[in-house]
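Engineer: Turn this into a structure:
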Amino acid sequence: MLYDAADDPARLTPVELREAYEAQLRAVVSAHGVEPVADDADVDADLLEALVEGAVPQLRVEDAASILALDEERPDAEAILLELRDHLLMAMTTGVVDVDTIASNVDLDLSGQEVQQALEGRTAMTLAQLAAIQQYLAERNDR
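Structural biologist: Predicted coordinates for the structure are as follows:
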């Protein structure tokens, strides 16, 4: 479900965590094929080819959820997104962290308001942004 791609995200760098997300996605694309995933998930086939061949940090979380939803053992894309957001918000609550704190502690060049909009799904969030936010929250909560 993206947030569970790594057993201990606090011990990873954001790049390593993003790579774990991509490995989940790559497994789905490999199992179903690029063209069927492109059609069923409504994700650009060239982007999926790039994913199969390597890193795609600018892949949107919404696209990742659509890809993961093609795995029969996972819920639909909307449920994946809602669960991801819930997981991130719970991590913020546990760590007593607000969006301004996240913005000032991750290397994303986002304001607190932009972090909030991304977490709420009001603006697109990339896998690289998700990895930086999740890793920061996990590390903070691991203290």
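
Engineer: CA atoms for contacts and neighbours, from now on please.
Structural biologist: Noted.

Engineer: What's the local residue count around Gly95?
Structural biologist: 16 (other Cα atoms under 10 Å).

Engineer: need the contact list for it.
Structural biologist: Neighbouring residues of Gly95 by Cα atoms under 8 Å, 6 or more residues apart in numbering: 137, 140-141.

Engineer: Include secondary structure, neighbour count and distance to Ser66 when you put those residues into CSV, please.
Structural biologist: Compiled in CSV, the contacts of Gly95 are given as follows (DSSP: H, G, I helix; E, B strand; the rest coil; neighbours: other Cα atoms under 10 Å; distance: Cα to Cα, whole Å):
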residue, secondary structure, neighbour count, distance to Ser66
Leu137, helix, 26, 24
Arg140, helix, 16, 29
Asn141, helix, 16, 29
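
Engineer: Make JSON lines from the residues you listed and add distance to Glu16 to it.
Structural biologist: Formatted as JSON lines, the contacts of Gly95 follow (distance: Cα to Cα, whole Å):
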{"residue": "Leu137", "distance to Glu16": "15"}
{"residue": "Arg140", "distance to Glu16": "17"}
{"residue": "Asn141", "distance to Glu16": "18"}
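
Engineer: ok, the residues you listed vs Arg60, which is closest?
Structural biologist: Nearest to Arg60 out of these is Leu137 (Cα to Cα; 19.7 Å).

Engineer: Spatially nearest residue to that closest one, not counting backbone neighbours?
Structural biologist: Ala91 (6.1 Å; Cα to Cα, 6 or more residues apart in numbering).

Engineer: quick one more, to check against the first:
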Amino acid sequence: MLYDDIEDPDSTSPAELRADYVAELAGIVETRGVDAVADETGVDRETIGALADANGDVADEITLEEAAAVAALAEDAPDADAIVAEVRDTLLMGMTTAVLDVDTIAVESDAEMDGKQVHQKVEGRAPMTLAEYATLHHFIASRQR
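Structural biologist: Purely as a prediction, here's the structure:
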């Protein structure tokens, strides 16, 4: 799930995480239906349709909050706000454990963001796409040794 720790970052990549996240969300959409998910989450029907097709490119467009809204529809899942909070907590705690600052993440990761952008996205002051989350999550997890 979106908020789970990455147990072995060496065995995966940010691209694989993006694909896994999209596949999980696609499964939820398949179970509930595109129209129902769009209605229940308020996420654009086109975006939900791209998720249903498991189109990996949708990860570059869907925000973390939208992905969390879809993920919250899974059986026994926490609500969307709790998922977003858990994701942000995971990133911040990971940064603390790995002794990483936003400038290091910006320079050493493939995030294509500067330190200020990383900071804003991790704290929720700027939107973060699912693809950006996968990149940051993977990089931070890879440095927690």
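
Engineer: Mind telling me what the residue nearest to Leu137 of the first structure corresponds to in the second structure?
Structural biologist: Matched by TM-score structural alignment, Ala91 of the first structure corresponds to Gly94 in the second structure.

Engineer: just checking, that match touches Ile140?
Structural biologist: Yes - in this structure, Gly94 of the second structure is within contact of Ile140 by Cα atoms under 8 Å, at 6.0 Å.

Engineer: give the contact list for the residue nearest to Leu137 of the first structure.
Structural biologist: 137-138, 141.

Engineer: what do you get for Leu130 of the first structure?
Structural biologist: If a contact means Cα under 8 Å, 6+ apart, then Leu130 of the first structure has 18, 61 as its contacts.

Engineer: Aligned to Tyr3 of the second structure, what sits in the first structure?
Structural biologist: So, by TM-score structural alignment, Tyr3 of the second structure is matched to Tyr3.

Engineer: ok, now how distant is that match from Arg26 of the first structure?
Structural biologist: Separation of Tyr3 of the first structure from Arg26 of the first structure (Cα to Cα, to the nearest Å): 16 Å.

Engineer: ditto for His87 of the first structure
Structural biologist: 23 Å.

Engineer: Those two: who's more crowded?
Structural biologist: Between His87 of the first structure and Arg26, Arg26 has the larger neighbour count (other Cα under 10 Å), namely 24 against 15.

Engineer: ok, average deviation of the one helix or strand the more buried one maps to from the second structure?
Structural biologist: In the assignment (DSSP states H and E), Arg26 of the first structure maps to helix 14-32. On superposition with the second structure, the mean distance recorded for helix 14-32 of the first structure (mean Cα distance after the TM-score superposition for the first structure) is 0.9 Å.

Engineer: Quick one: the helices in the first structure, in order.
Structural biologist: For the first structure, the helices defined by DSSP state H occupy 14-32, 34-41, 45-53, 61-68, 77-95, 99-105, 112-120, 127-141.

Engineer: for the third one, which positions count as buried?
Structural biologist: To tie it back to what came earlier, the one meant is helix 45-53 of the first structure. Buried residues in helix 45-53 of the first structure, counted by 16 or more other Cα atoms under 10 Å: 48-49, 51-52.

Engineer: can you check the fifth one too?
Structural biologist: Using 16+ other Cα under 10 Å as the test for burial, helix 77-95 of the first structure gives 77, 80-81, 83-85, 88-89, 91-92, 95.

Engineer: Now check the second structure for the residue matching Glu114 of the first structure.
Structural biologist: In the second structure, the residue paired with Glu114 of the first structure is Gln117, using TM-score structural alignment.

Engineer: wait, what's in contact with the residue mapped onto Ala131 of the second structure from the first structure?
Structural biologist: For Ala131 of the second structure, the aligned position in the first structure is Ala128, judged by TM-score structural alignment. Contacts for Ala128 of the first structure (Cα under 8 Å, 6+ apart) come out as 14-15, 18, 57-58.
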